[in-house]
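K.L.:
here is the input, now give the coordinates:
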Amino acid sequence: MENEVAAPPRSNLPAGDRSLLLVDDDKPFLQRLGRALEQRGFNVTTADSVAEGVAAIRAGAPAYAVVDMRLGDGNGLDVLEALRRVRDDARMIVLTGYGNIATAVTAVKLGAIDYLAKPADADEVIGALLHEPGDKAEPPENPMSADRVRWEHIQRVYELCERNVSETARRLSMHRRTLQRILAKRAPR
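P.N.:
You can find the predicted model right below:
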C-alpha cells in the first residue's frame, strides 16, 4: 500500500550468526551498551565477570565478543582465550580504561581484532567488530608524547616479565623503587 512505510533495517550486519558476548563489570555501561547492540541487530548475552563470561562461552560460543580488560575477578584476556579455544572464527574486541600497548599486543595475540578505549559507544564497537582485515587504520591526529612512549615501553617490558617488578627493573637497568613509582602513576598524555 502507498501509506505503508518500510521498517528501517535493524543493522548492516552480515548474514549469519549474530550472537555477541558482552563482558564488563560496570553494570550501567554493560546494560546501556547491551541494549544499543541489540537495537543494531545483535543477540546479546551479558556477563559482569570472568567466571560468568567463561560460563556463557561454555553454554554457547558466540560469533562476536566485546570484553573489558579489567574485571572484578580477573583479566578479560582470560575470556578471550576461552572463546578462542572453542571458536576460532569469533571476532573479539577489548574495551579498557587502562590502555597501553603491551596489553593491546597481548589481546591481539589472543585473537582480538581491535582494542578500544572506554567509553566507547555502540557505533565504535560495531565499526571495530565489522572492520575488514585489509582496511588500514587512520593515523592518530595527536601522536604520543615522548613521556607516553617511555611509559608504554616500560609497561610492555613489565607485561613481558609477567608483572614481576624486580625482573622488569633489571631488564630496564632501573632501580626497583623508581620503577614502582612509575608504575603507580597514571599514564602521561
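K.L.:
from now on I want contacts and neighbour counts done on CA atoms only, so please keep to that.
P.N.:
Will do.
K.L.:
all helices of this protein, in order?
P.N.:
27-39, 50-59, 77-86, 101-109, 122-129, 146-160, 165-171, 176-184 (DSSP state H).
K.L.:
so what touches the fourth one?
P.N.:
Contacts of helix 101-109 with the rest of the structure, by Cα atoms under 8 Å, 6 or more residues apart in numbering, involve Leu77, Leu80, Val94, Asp114, Tyr115, Glu152, His153, Gln155, Arg156, Val157, Glu159.
K.L.:
now flag whichever of the residues you listed is closest to Pro188.
P.N.:
Minimum distance to Pro188 across these is 9.5 Å, recorded for Glu152 (Cα to Cα).
K.L.:
also this sequence, please, to line up against the first:
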Amino acid sequence: MTTNNSWLLVDDDAAFLQILQRALKRHGIDATCSHSHAEALEALDTQPFQNCVLDLNLAGESGLQLLPELLAKQPGLEVLVLTGYGSIATAVEAMRRGATNYLCKPVNVQQLLGGFEPLAMAPELRKEPPSVEEMEWEHIQRVLNEHEGNVSATARALHMHRRTLQRKLQKHSRWRS
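P.N.:
Below is the predicted model:
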C-alpha cells in the first residue's frame, strides 16, 4: 500500500463507508474505514494516509473535535469534511481547524476526488445573495456551533423556545435530504 493512494474514511454509517470504499478502489485508492473517533485515531497509529474523508457527525460526536487530533497525529494529512447538514458557520470552523475542504452530502466519488483539488480549481461560487431562510439557518448553525451542539443552550442564546429550534433543525434536515 502506498501513501499516495491511501485514504482514511471516518463515518458512523457503515453502508456509506462500504460503498465509498469500493468506489475509491475502482479509482486505484486504498481506503481504510473507521466508524468512530477512537477507530480513526487507532488507524493513524498503524499507517500514514494521504487523505481523510471525515463526517461532521460521528454518532453524536463532532468531527470538528476529531479534526485537530487527526492533524496532530499526521500533520500532512489532507482532510475533507462531509456533512448532511451544511452551513457556512460549520464550513468556516472546519477550515479554521485545518480542513482542506468541506462538502455537503450526498456526494459522488468524482466530487470527493475534486474536493482534494486546489481551491483555485473549485467551481465558481454562487452569485445570488442568500435567502432569508438560508441566512437564518446560517445564524442558527453558528450559534449551535458556539454552544458545541447543545440545543437547549442554543435556544436560550437565540431567545427561542427549545422545541421551536428543534422543529427548525428537523425541518431543515428534511429539506436538505
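K.L.:
follow-up on the earlier one: what's the closest of the contacts of helix 101-109 of structure 1 to Leu183 of structure 1?
P.N.:
Using Cα to Cα as the measure, the one of those that approaches Leu183 of structure 1 most closely is Gln155, at 7.9 Å.
K.L.:
mind checking what that closest one lines up with in structure 2?
P.N.:
In structure 2, the position corresponding to Gln155 of structure 1 is occupied by Gln141, as judged by TM-score structural alignment.
K.L.:
picking that back up, farthest pair in the contacts of helix 101-109 of structure 1?
P.N.:
With distance counted by Cα to Cα, no two of the contacts of helix 101-109 of structure 1 lie farther apart than Leu80 and His153, which are 23.8 Å apart.
K.L.:
those two - which one has more neighbours?
P.N.:
Leu80 (28 against 16; other Cα atoms under 10 Å).
K.L.:
and the match of Gln155 of structure 1, how many neighbours?
P.N.:
Residues near Gln141 of structure 2, counting by other Cα under 10 Å: 21.
K.L.:
go on, Arg26 of structure 2?
P.N.:
Neighbour count of Arg26 of structure 2, defined by other Cα under 10 Å: 9.
K.L.:
how about the contacts made by the residue nearest the centre of structure 1?
P.N.:
Relative to the mean C-alpha position of structure 1, the nearest C-alpha, by Cα atoms, centre = their mean, is the one of Val94, at 0.6 Å. Listed by Cα under 8 Å, 6+ apart, the contact partners of Val94 of structure 1 are Val66, Val67, Asp68, Met69, Gly76, Ala107, Ala112, Asp114, Tyr115, Leu116.
K.L.:
what's the counterpart of it in structure 2?
P.N.:
The alignment partner of Val94 of structure 1 in structure 2, by TM-score structural alignment, is Val81.
K.L.:
coming back round to it: surely the match of Gln155 of structure 1 meets Ser87?
P.N.:
Yes - judged on Cα atoms under 8 Å, Gln141 of structure 2 makes contact with Ser87 at a distance of 6.4 Å.
K.L.:
tally of neighbours for the aligned partner of Pro139 of structure 1 in structure 2?
P.N.:
With TM-score structural alignment as the criterion, the equivalent of Pro139 of structure 1 in structure 2 is Leu125. Using other Cα under 10 Å, the number of residues around Leu125 of structure 2 comes to 6.
K.L.:
and stretch 46-55 of structure 2, end to end?
P.N.:
21 Å (Cα to Cα, to the nearest Å).
K.L.:
which residue numbers in structure 1 go with that stretch?
P.N.:
Aligned by TM-score structural alignment, stretch 46-55 of structure 2 corresponds to residues 59-68 of structure 1.
K.L.:
residues in contact with Gly28 of structure 2?
P.N.:
For Gly28 of structure 2, the set of contacting residues under the criterion of Cα under 8 Å, 6+ apart consists of Asn5.
K.L.:
so what corresponds to it in structure 1?
P.N.:
For Gly28 of structure 2, the residue aligned by TM-score structural alignment is Gly41.
K.L.:
so how far is Ala56 of structure 1 from Arg84 of structure 1?
P.N.:
Going from Arg84 of structure 1 to Ala56 of structure 1 by Cα to Cα gives 13 Å.
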